[in-house]
Structure formats: structure tokens, C-alpha cells
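Q: Sequence and computational prediction follow.
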Amino acid sequence: MVKVVEKTFMVVGEKNRGLFKKYAEAVLKAAQLFLNRESEIPFSSGIEVTVYEQPKQQNQLEGTFYVGVLVNEKVSDLPTGMEYIGKYQK
């Protein structure tokens, strides 16, 4: 039996693009570069995440992905080039 739970995730990350056939290398490289800047992110949990786009059509060559970390609180003052992804609930 599978247990389904609802959770709200808050992520601070960087948006990237890459070729689907080279996603593995592109995501790894982007994650390594991102982690060099993790200390700039307040409320970081230290848990790395990647959110990526699947191809919508067979002939789609490129996609968008985010590399980042989960944060424990909403970050209002983001480091340059980073985005907040999530729904903030009080």
C-alpha cells in the first residue's frame, strides 16, 4: 500500500537550460556550480533538489531545469541569479 502525503516545498534555486540528451551532464555541472554558492542562501536546509522539464514532444531538443536547495523559511532577499520556488504558507 502506498501512503500519500501532502507537503509544501520551498526551494531557492537557479534556472538552467540544456539538451535533453545531455541532461545528466548539464544538471550535474549546474548543481556543482550552485553548491559553491549555497552559503549565500539564508534558511538553507542543506538538502539539494533538482526540478526538471520532461520533453513535451518527441522532437523537443532542449528543456528547462532548476537546481537548488530546500529552505526552511521564505527567503525574501535572494542572491543574484536565484529564484524562490514554492508556496509560502503562514
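A: Arrived safely.

Q: drop to CA atoms for contacts and neighbour counts, all remaining ones
A: Fine.

Q: Could you report the neighbour count for residue 28?
A: 13 (other CA atoms under 10 Å).

Q: Doesn't it lie inside a helix?
A: Yes - checked against DSSP: H, G, I helix; E, B strand; the rest coil, residue 28 lies within a helix.

Q: okay, now the one to match up with it:
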Amino acid sequence: MQTINRTFQIVGIKGHGAFKNFATEVPEFARQLLHRTREIEHHTNIEIALFEPKWGDDHLEGHYYVGILVKDKPSHVPKGMEYLEVPGTYVWVKGPVEHVDKLYDEVGQWVSEQKLTRDWLSYIVETYHPTENGEDVEVYLPIIDY
């Protein structure tokens, strides 16, 4: 695990729903976007998702973006999509996508052990990377950089 400063440049579509449904809703939304990848200039073929943090038990709904990382700002953004630049300081961890819950537990514990402060106003970021045996996910948990 490590701390990293990074700016994500993405073209994506925004969704909204109940946090409890994100595990099924977000991948379905991503599939819709992937059918339109060829419309996106400068794309890298790396899928990305941005998630509004769930800051409490009574915070039941939130929004998210699914998209593709781009190398540069496109001259044209396809209809129904947005271009976003998302800068931040993150704690970063990578592992198999099927262990994403474990990765979140590990990164949360590490943030606590290092006495870092979560940034509850910035998006949690996940990027997805195909491997020979499936797919890896990189999780970027936003922290406040003092």
C-alpha cells in the first residue's frame, strides 16, 4: 500500500442509486458505456469507476461515474457523457477484482494505522485491468493531504 497524488482524466456517464445496489448496478452501467468506447477520443481502454463515499448508515443513495481513462482532454465528448478531471491524494492498493471487499478492508485499516484522514468529499476511484486469469482492480481511497 502506498500514498499517491494523481489526477484521473475520464470520459464517462453518471449514475445514481442505492448504495446497496452498486455491486450489480455499476457493472451493468459500465457495459452500456463499453459499447460506445469507439466514440471516445484518446481513450486508454482502462475502465474506471468513481463512487460517492457512503459516510453513514442513514446515507442510503449516492452517485457514481463509469468511464474510460483518457490520455488528453477530447475535442468532442459523446452525447450523454461527461469529461472529468479528478485530482487527489489517495491510498492505493491493487488485487484481484473478486477480492475487492478485502482490498477495501485492508486499505481502510492501513489508513487508520497510519493515522491518515479520509477525504469524505472526494470520489473513491477504482480502475480495472484485464489479466491472464481474470481482472485486477486498483482501489484509490481519497485522503486529506496536510
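A: Right, received. Where do you want to start? All of these numbers come straight from a predicted model, not from anything done at the bench.

Q: which residues touch residue 14 of the first structure?
A: Residue 14 of the first structure makes contact with 34, 66, 67, 68, 81, 82, 83 under the criterion CA atoms under 8 Å, 6 or more residues apart in numbering.

Q: so where does it fall, helix or strand?
A: Residue 14 of the first structure belongs to strand 10-19 when elements are defined using DSSP states H and E.

Q: Check the mean deviation of that strand from the second structure.
A: In the superposition against the second structure, strand 10-19 of the first structure averages 0.6 Å from its aligned positions (mean CA distance after the TM-score superposition for the first structure).

Q: how much space between residue 126 of the second structure and residue 87 of the second structure?
A: 14 Å (CA to CA, to the nearest Å).

Q: and if you look at residue 93 of the second structure?
A: For residue 93 of the second structure, the distance to residue 87 of the second structure equals 17 Å [CA to CA].

Q: Settle it for me: which of these two has more neighbours?
A: More crowded of residue 93 of the second structure and residue 87, by other CA under 10 Å: residue 93, with 19 against 14.

Q: Output the contacting helices and strands for the helix or strand in which the more buried one is found.
A: Here residue 93 of the second structure, judged by DSSP H and E, is contained in strand 82-96. Applying 3 or more CA pairs under 8 Å, 6 or more residues apart in numbering; DSSP states H and E, we find strand 82-96 of the second structure packed against strand 2-18, helix 100-113, strand 134-143.
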